[in-house]
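Undergrad: how does the following fold in three dimensions:
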Amino acid sequence: MEPGTYTLLVELPEPATVEFGARGEYDLDEGWYAYTGSAFGAGGLKRVERHRRLARGESDARHWHVDYLLGHPDSRVVAVYVTENDDIECETARALNDAGTPLSGLGASDCDCPAHLAYSPQREQVADVAAARHERES
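TA: The predicted model follows:
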């Protein structure tokens, strides 16, 4: 599979407290969460399917901050936006942070972005930005 950058659009229908590993607990509001990551290593964008399996409850391995949100029983991945062969991770995360509310420190442990996980009470606020930044939706 090709390498690239992706954004997961995750719905959380009810408020929840989620523990994000060493980052601790976050009280999350119901709404829409957009996580942007990149997959330039072995397997490329197959990582997206790994995230989907975790969200479906078929796996419980948590490697990235978003995995803790995806592992919450009420969350669900509703869309995936993908750009193959282009590293637009930080610029996309910054645009989503501007459109929504960044969850400080989550998903951005290897860069200087405030977060790679953004929240919005309205789907369109983050979905429209993700769609505009990526080539296609998978």
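Undergrad: all contacts plus neighbour counts: C-alpha atoms, from now on.
TA: Fine.
Undergrad: in the protein, which spans are helices?
TA: Under the criterion DSSP state H, helices of the chain are mapped to 46-55, 65-70, 89-99, 123-133.
Undergrad: outside of the first one, which residues touch it?
TA: For helix 46-55, the external contacting residues (C-alpha atoms under 8 Å, 6 or more residues apart in numbering) are 1, 6, 39, 59-61, 67, 70-73, 75-77.
Undergrad: repeat the analysis, applying 10 Å as the threshold.
TA: 1-3, 5-8, 10, 37-41, 56, 58-64, 66-78, 80-82, 138 (C-alpha atoms under 10 Å, 6 or more residues apart in numbering).
Undergrad: narrow the residues you listed to just the buried residues.
TA: Neighbour-count burial (16 or more other C-alpha atoms under 10 Å) applied to the contacts of helix 46-55 gives 3, 5-8, 10, 37-40, 56, 62, 64, 66-72, 75-77, 80-82.
Undergrad: now the other sequence, so there's something to compare against:
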Amino acid sequence: MGGTYTLLIALDSSATITVGALGPQEFPTGSYAYTGSAFGPGGFSRVKRHRELARGERDTRHWHVDYLLGHPDAGIEAVVRTPDRDVECAVARALPDAGIAGFGASDCECGSHLAYGDGRDELLGAIERAHDAPEDT
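TA: Now for the predicted structure:
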């Protein structure tokens, strides 16, 4: 089964991370939300792959979020899913922009699919609300 997912990522210390073709990017300490879709043959197994990368069990970077998850001070704290619906862009637009243009949004017209919040619980609440009532894209 596939659908749309958002990862709540904690970054325990500020970091400059080179994000593929986006180059070096500044990431302040705090909580991040990355919204993606998983409609391929593996469906939500993509989330498992993200978890493995965050734990250091994988090295290969395919997506922008892989560079953030590959940092030793980053970890996945929660995953929110909307099964069987492509609401990736609607969810991403409902969250506060992290200020990294094009992050996770190379195949759409969104500014970014990465959100930032310095409060974990507030950002998680925003993620849950965005997944509860998104408009289809």
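Undergrad: circling back: mind checking which of the helices of the first structure is nearest Asp27 of the first structure?
TA: Set against Asp27 of the first structure and scored by C-alpha to C-alpha, these come closest in helix 65-70, at 11.2 Å.
Undergrad: what residues in the second structure pair up with that closest one?
TA: Mapped onto the second structure using TM-score structural alignment, helix 65-70 of the first structure spans residues 64-69.
Undergrad: mean deviation (superposed) between that stretch and the first structure, please.
TA: After superposition onto the first structure, stretch 64-69 of the second structure sits on average 0.2 Å from its aligned residues (mean C-alpha distance after the TM-score superposition for the first structure).
Undergrad: ok, Gly102 of the second structure touching Cys108?
TA: Yes - between Gly102 of the second structure and Cys108 there is a contact under C-alpha atoms under 10 Å: 9.1 Å.
Undergrad: name the residue in the two with the higher neighbour count.
TA: Counted by other C-alpha atoms under 10 Å, Gly102 of the second structure and Cys108 do not tie: Gly102 has more neighbours, with 17 against 12.
Undergrad: wait, Gly104 of the second structure touches Asp97, no?
TA: No - under the criterion of C-alpha under 10 Å, Gly104 of the second structure is not in contact with Asp97, lying 11.9 Å apart.
Undergrad: what sits in contact with each of these two?
TA: Counting by C-alpha under 10 Å, 6+ apart, the residues touching both Gly104 of the second structure and Asp97 are Gly111, Ser112, His113, Leu114.
Undergrad: can I get those in CSV with neighbour count and distance to Gly23 of the second structure?
TA: Shown next, in CSV, are those (neighbours: other C-alpha atoms under 10 Å; distance: C-alpha to C-alpha, whole Å):
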residue, neighbour count, distance to Gly23 of the second structure
Gly111, 19, 16
Ser112, 24, 15
His113, 30, 17
Leu114, 27, 16
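Undergrad: with distance to Ser13 of the second structure added, can I get the residues you listed in a markdown table?
TA: Compiled in a markdown table, these are given as follows (distance: C-alpha to C-alpha, whole Å):
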| residue | distance to Ser13 of the second structure |
| --- | --- |
| Gly111 | 25 |
| Ser112 | 22 |
| His113 | 21 |
| Leu114 | 17 |
